[in-house]
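Novice: Quick one, fold the following:
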Amino acid sequence: MVYLILFVAIVAEVVATSALKAAEGFTRPLPSIIVVVGYAIAFYCLSLTLRTLPVGIAYALWSGVGIVLVAGIGAVLYGQKLDLAAIVGLGLIIAGVLVVNLLSKSVSH
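Specialist: Model (predicted):
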């Protein structure tokens, strides 16, 4: 259940971060509301996961997966180009998330 809540936190953060660009400095109301609500949900859900997961592990998973998803959304929705170095770096982030989640004894399964 803790990973489901963490997944909700990640999705809410990714939606909020993606809407942040569309909010144009909080000058557009609907994207601005999505940003505020998304971050509120993200931080609330992240705080719930900290009852079970160590803070370093939860944050590493939350931020790592979020970075990769936001980069993908930036490429698809905003036409941002990812060069080879960016793709390799994102691959390393994914590898790091997998190592932490699958191999680390710090994660309670």
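
Novice: contacts and neighbour counts: CA atoms only from here.
Specialist: Fine.

Novice: What is the longest helix of the protein by residue count?
Specialist: For the chain, the helix reaching the highest residue count under DSSP state H is reported as helix 55-78.

Novice: Mind giving me the packing neighbours of that helix?
Specialist: Applying 3 or more C-alpha pairs under 8 Å, 6 or more residues apart in numbering; DSSP states H and E, we find helix 55-78 packed against helix 2-22, helix 29-49, helix 84-103.

Novice: Reformat those helices as CSV; add mean neighbour count and distance to Val70.
Specialist: Converted to CSV, these look like this (neighbours: other C-alpha atoms under 10 Å; distance: least, C-alpha to C-alpha, whole Å):
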stretch, mean neighbour count, distance to Val70
helix 2-22, 21, 6
helix 29-49, 18, 14
helix 84-103, 14, 11
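
Novice: Turn those into TSV, columns for distance to Gly64.
Specialist: Listed next are these as TSV, based on distance: least, C-alpha to C-alpha, whole Å:
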stretch	distance to Gly64
helix 2-22	9
helix 29-49	14
helix 84-103	6
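
Novice: sorry, back to before: how much distance is there from the longest helix of the chain to the middle of the chain?
Specialist: In this view, helix 55-78 has its centroid 4 Å away from the chain centroid, taken as C-alpha atoms, centre = their mean, to the nearest Å.

Novice: one more, for comparison:
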Amino acid sequence: MSWLYLGIAVIFEVAVGIFASKAKGFTMLRWTVATLVTGAIGTFFLSLALLTFDVGVGYAIWTSVSGVGIVIVGGLFLSQVLTWRKALGIAIVIGGVVGLQLSGAA
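Specialist: As a prediction, the model looks like this:
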């Protein structure tokens, strides 16, 4: 169940990244509220996942997978350029997440 909670937390964290970019430094009320609400929901589900995961491992997976998700969403839907360097960084992050999982910490 902790993996499901972590997956939900990742989805909400990706939304936080997208909404925060639209909030324009928290000057756009609608996007600011969306950022804060999705951030709170994502953090709630992360806290549920951390009941099982080691804190360092769970947090590292959450932030890493969320970061990769935001880069991919930005490239697919927000007209942001996905360069080979970004793709290499994504591959390295995925390798790190797999390494954490293989460590048997969760």
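
Novice: What would you report as the TM-score here?
Specialist: With the length set by TM-score structural alignment, normalised by the length of the second structure, the two chains reach a TM-score of 0.92; 106 aligned residues with a C-alpha RMSD of 1.2 Å.

Novice: Now the longest helix of the first structure on the second structure. Mean distance?
Specialist: On superposition with the second structure, the mean distance recorded for helix 55-78 of the first structure (mean C-alpha distance after the TM-score superposition for the first structure) is 1.0 Å.

Novice: Mind listing what's buried along that helix?
Specialist: For helix 55-78 of the first structure, burial by neighbour count (16 or more other C-alpha atoms under 10 Å) applies to 57-74.

Novice: Next, the angle from it to helix 29-49.
Specialist: Orientation check (axes from the mean of the first three to the mean of the last three C-alpha atoms, to 10 degrees): helix 55-78 of the first structure against helix 29-49 gives 160 degrees.

Novice: counterpart of helix 55-78 of the first structure in the second structure, which residues?
Specialist: Aligned using TM-score structural alignment, helix 55-78 of the first structure spans residues 55-78 in the second structure.

Novice: contacts for that stretch?
Specialist: The contact list for stretch 55-78 of the second structure (C-alpha atoms under 8 Å, 6 or more residues apart in numbering) reads 6, 9-11, 13-14, 17-18, 46, 49-50, 80-82, 90, 93-94, 97, 100, 105-106.

Novice: show me the contacts for the residue sitting furthest away from the middle of the second structure.
Specialist: In terms of distance from the mean C-alpha position of the second structure, Thr27 ranks first, at 23.1 Å (C-alpha atoms, centre = their mean). By C-alpha under 8 Å, 6+ apart, the contact set of Thr27 of the second structure is empty.

Novice: how much space between the residue nearest the centre of the second structure and Phe45 of the second structure?
Specialist: Nearest to the mean C-alpha position of the second structure, by C-alpha atoms, centre = their mean, lies Ser66 at 1.7 Å. Computed as C-alpha to C-alpha, to the nearest Å, the Ser66 of the second structure to Phe45 of the second structure distance reads 13 Å.

Novice: before we move on, what SS does Thr52 of the first structure have?
Specialist: Under DSSP: H, G, I helix; E, B strand; the rest coil, Thr52 of the first structure falls in the coil class.

Novice: which residue packs closest to it, ignoring adjacent ones?
Specialist: The shortest distance from Thr52 of the first structure to any non-neighbouring residue, by C-alpha to C-alpha, 6 or more residues apart in numbering, is to Val2 (7.1 Å).
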